[in-house]
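In: Attaching a predicted model along with its sequence, questions to come.
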Amino acid sequence: MKIAGTRQLLSFKRLPIRVTIIILLGSLLVFNLSGWYWMRSFEISKETDSQQQLEMVASSVNNAIRTPQIPSILPYVHRFVALENIPEILERNSETTHFKSTQERLLWQRQNFNLQDIALLTTGGLIVADSNNNTIPGDLSPFAALDTEAMDKASHGELASIKFYRVKDQYYRRLYLPIRDGDSVVGIIQLSMQIPYIAELRSIRVQAALQSIIGSLIIIVIGMTIFRLIKRTLKAEETLMQTTRIEAMGSMTAGIAHEIRNPLTAIQALAEEAADQMTPVSQCRQNANDILTETKRLADITDNFLTMAKNPDVLNCDDINIEHVIESIIRLLKKGTAPNININAVFPKNPCIIRANAKALQQIILNLLLNATQALPETGGDVTIIVQNNPQTDITEITIRDTGVGIAPKTLERIFEPFFSTKKNGTGLGLPLTRALLQSMNASCKIKSKEGKGTTVSIEFPTGK
């Protein structure tokens, strides 16, 4: 109950940290998106204002050009001149005083409204006159190819404009206004206007976006650093609590070991006496010998339990034939397992010798095989132990593979944690003891598992001579 309570307490401690990080990231996202949205909305509003301003200017220019009357050249070429002859007529018109008067009116309007350019066009997009006097009358407007759609709308009586376009570091906008003579559209006014603050707004928006991104990254880095520090603190706190429990266990097991050894001594003595009174080849004699073996193993387990609690140093190791150890353990296990459980062993052709402590090795193999058989479903399954020797690395690998239910990923992360167990009556000491014993023999252990597929345990020992 105390262990479960401690784990629950640590989980609650982690919860506020995770919630804080989520809130932090969410707040940064909302802040950045709202800032970008506000800047873009402001930019759109200014673009709308510039459009309205340009339309007002266009209306004033239209009225000015129509006063006292529409330039006569426009209705003339629209109604009476064939399309192929219009350029020639417009070129001739440029030499008249009427043309110069029209151009002066356009120039005055451009200067009065601070425009980039004003041009008078035919409905076909040919230049009649322009305020800057940098085009030839009768030529096609230099923007005809770009603004075909807008010009076509204006020639049909609609006010049309194009989006902002950029020249170097400035933004401009063009608007096309139809010139009517009665019910007919006889010409088009082309206005080009510089919008000075659009470039500044877009520059500010880009800078604000970059600053918000950099600021967010800095905050995230700081947050992640704090999170890692807190995570390490919690991990150290959890490790300290585990160490405290193990130290307490070490003190407790000294008394338990004494109580266990007394009845074990009596059992061992009675088994020896019974074995001496039986026929050497009888099954009863074999069973009595097995009792003696398991009694000694139980005494060794008690010693190993104490060894793990005291964080053991390196155990004394000898050269051991792993095949003999595995075969004896399998023979013992088959007596107590269901008939639908198959335990098989695969050995190399040559004898496989490893450097290990005999008692610790027996305990490790037995513990792993028991776990494998207990992981099988009620319908049974297979447990296979494979021994492989790698002469190049002087490492012998022992693989125990089962076809059981597998281990969940979250459970797999904690299987070596003392006192953690998913079994109803488990102590949570089997695998921690196994790892402690392996480390004391300069050996290692890896476990891979997939739910519904089974588990594979690989342990590696130094190869003996």
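Out: Okay, I see it. Quantities reported herein were computed from a predicted structural model and do not represent experimental measurements.

In: alpha carbons only for contacts and neighbour counts from here, please
Out: Noted.

In: Could you tell me which helix of this protein is the longest one?
Out: Looking across the chain with DSSP state H, the single longest helix is helix 196-276.

In: counting contacts, what elements does it pack onto?
Out: Identification of packing neighbours for helix 196-276 by 3 or more CA pairs under 8 Å, 6 or more residues apart in numbering; DSSP states H and E yields helix 2-65, strand 170-181, helix 283-309.

In: helix or strand right after the longest one?
Out: If I follow you right, that is helix 2-65. Sequence-wise, the next helix or strand downstream of helix 2-65 (DSSP states H and E) is helix 73-80.

In: Pull out the buried residues from that following helix.
Out: For helix 73-80, a neighbour-count test (16 or more other CA atoms under 10 Å) marks 73, 74, 75, 77, 78 as buried.

In: Quick check: the nearest residue to the last one once chain neighbours are set aside vs residue 59, distance?
Out: Just to be clear, that refers to residue 78. Nearest non-adjacent residue to residue 78, counting by CA to CA, 6 or more residues apart in numbering: residue 186, 5.8 Å away. Distance, residue 186 to residue 59, using CA to CA, to the nearest Å: 16 Å.

In: All the helices of the stretch 301-450 of the chain, in order from the start?
Out: For the stretch 301-450 of the chain, helices defined by DSSP state H, counting those that start in this stretch occupy the ranges 322-334, 358-374, 409-412, 430-440.

In: most tightly surrounded among the helices and strands packed on helix 196-276?
Out: Burial of the helices and strands packed on helix 196-276 is given as mean neighbour count (mean count of other CA atoms under 10 Å); strand 170-181 ranks first at a mean of 21.

In: Below is structure B, check it against A:
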Amino acid sequence: MKFLGKSKYSTWLVIFVVLIILVFNASNWYIYSKIKFFLTQQLGERLANIASATAFGIDTQKIIKIREDEQACKDIKNFLENVKQNNRLADVFILDQDYHNILDSASDVSSEAFLNLDLPAITQALTGTKTHSHLYQVGDYYFESGFAPIYDSTGRVIAVLGVEADADFFQVLSSFKKTLIGAFVLSLIGIVILGIFFYNLSSHTRKVEDALIKSSALQAMGEMVATISHEIRTPPGDHQRNGRKIE
């Protein structure tokens, strides 16, 4: 019975420790997901605003003749490079209505491979609305971009200006995630250690209680044996004399 009691106690202790770990882990990841959503949403809005301001300040006439005028192409590249440096962006680019980067050569399609992930946002920008993509991950890399339409003098959308977030932001997000994982591992170790400590403490307390119970039982048995031995050693005549004295 004692073994079953201790086994049941150990089971409840394990369940309690596991529940603490699960609750702590779930709360940490809930906080992380909320912070991640808030930060990426704020970043997306910032990227969309930068793209909109840049598109508003660009010379649309140079955009129209960029493939034919080398100087116009150079001026646009310099303008976009300044925007990139001043806002600490990873990239600034312009896409035509066929989703081609007008500043890349025809043979340079490496950057366009990643644009497939931004197609919904680019398509929305081509309709005349500034927007941003979702945060997505490709391998070990994160991406998020903002897009804004570029209008000609008649108000028609002729291209889309895109800006891509710098990797520093995502390093902060990745570091925050690693910190949460580290905190979870440390808390897991701490909870396990505390669980072992309290289990050992409880086991020791139970052993002390068992020892006290056994000691009390042995003492009671000793007293009972002494009483019985005394009764056995006392002759019947002594009992009678003792009885008369009492009378």
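Out: Cool, got the structure. Remember, predicted model here, so these are calculated numbers, not experimental data.

In: what TM-score comes out when they're superposed?
Out: TM-score of the superposed chains, computed with TM-score structural alignment, normalised by the length of structure 2, equals 0.67; 215 aligned residues with a CA RMSD of 3.8 Å.

In: hmm, back to that, out of the buried residues of helix 73-80 of structure 1, which is nearest to residue 384 of structure 1?
Out: residue 78 (98.0 Å; CA to CA).

In: Next, count neighbours for residue 334 of structure 1.
Out: Per other CA atoms under 10 Å, the neighbour tally for residue 334 of structure 1 reads 13.

In: So the residue nearest to residue 78 of structure 1: helix, strand or coil?
Out: The local conformation at residue 186 of structure 1, judged by DSSP: H, G, I helix; E, B strand; the rest coil, is strand.

In: Wait, a helix at residue 143 of structure 1?
Out: No - Residue 143 of structure 1 is assigned coil when assessed by three-state DSSP, not a helix.

In: Residue 162 of structure 1 versus that one, what's the distance?
Out: Taking CA to CA as the measure, residue 143 of structure 1 and residue 162 of structure 1 are separated by 11 Å.

In: Among these two, which residue is more densely surrounded?
Out: When residue 143 of structure 1 and residue 162 are compared for neighbours, residue 162 comes out ahead with 16 against 12, by other CA under 10 Å.

In: could I get the helices of the stretch 301-450 of structure 1 as TSV with distance to residue 293 of structure 1?
Out: Formatted as TSV, the helices of the stretch 301-450 of structure 1 follow (distance: least, CA to CA, whole Å):
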stretch	distance to residue 293 of structure 1
helix 322-334	10
helix 358-374	11
helix 409-412	33
helix 430-440	20
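
In: Would you convert the helices and strands packed on helix 196-276 of structure 1 into JSON lines that also reports distance to residue 112 of structure 1?
Out: As requested, these are exported to JSON lines (distance: least, CA to CA, whole Å):
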{"stretch": "helix 2-65", "distance to residue 112 of structure 1": "10"}
{"stretch": "strand 170-181", "distance to residue 112 of structure 1": "17"}
{"stretch": "helix 283-309", "distance to residue 112 of structure 1": "95"}
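
In: Residue 199 of structure 1: which of those is closest?
Out: Closest to residue 199 of structure 1 of those, according to CA to CA: strand 170-181, at 6.1 Å.

In: for the closest one, packing partners?
Out: helix 2-65, helix 148-155, strand 160-161, strand 165-167, strand 184-195, helix 196-276.

In: Distance to residue 291 of structure 1 added to the ones you listed, as a markdown table?
Out: Below are those laid out as a markdown table (distance: least, CA to CA, whole Å):
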| stretch | distance to residue 291 of structure 1 |
| --- | --- |
| helix 2-65 | 35 |
| helix 148-155 | 101 |
| strand 160-161 | 101 |
| strand 165-167 | 95 |
| strand 184-195 | 99 |
| helix 196-276 | 7 |
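
In: closest one to residue 432 of structure 1 among these?
Out: helix 196-276 (11.1 Å).

In: do you know how far residue 172 of structure 2 is from residue 80 of structure 2?
Out: For residue 172 of structure 2, the distance to residue 80 of structure 2 - CA to CA - is 25 Å.

In: So between the two, which is more surrounded?
Out: More neighbours surround residue 80 than the other of residue 172 of structure 2 and residue 80, with 20 against 11 (other CA under 10 Å).

In: What is the aligned counterpart of the more buried one in structure 1?
Out: Under the alignment defined by TM-score structural alignment, residue 80 of structure 2 is paired with residue 106 of structure 1.

In: helix, strand or coil for that match?
Out: Going by three-state DSSP: residue 106 of structure 1 is helix.
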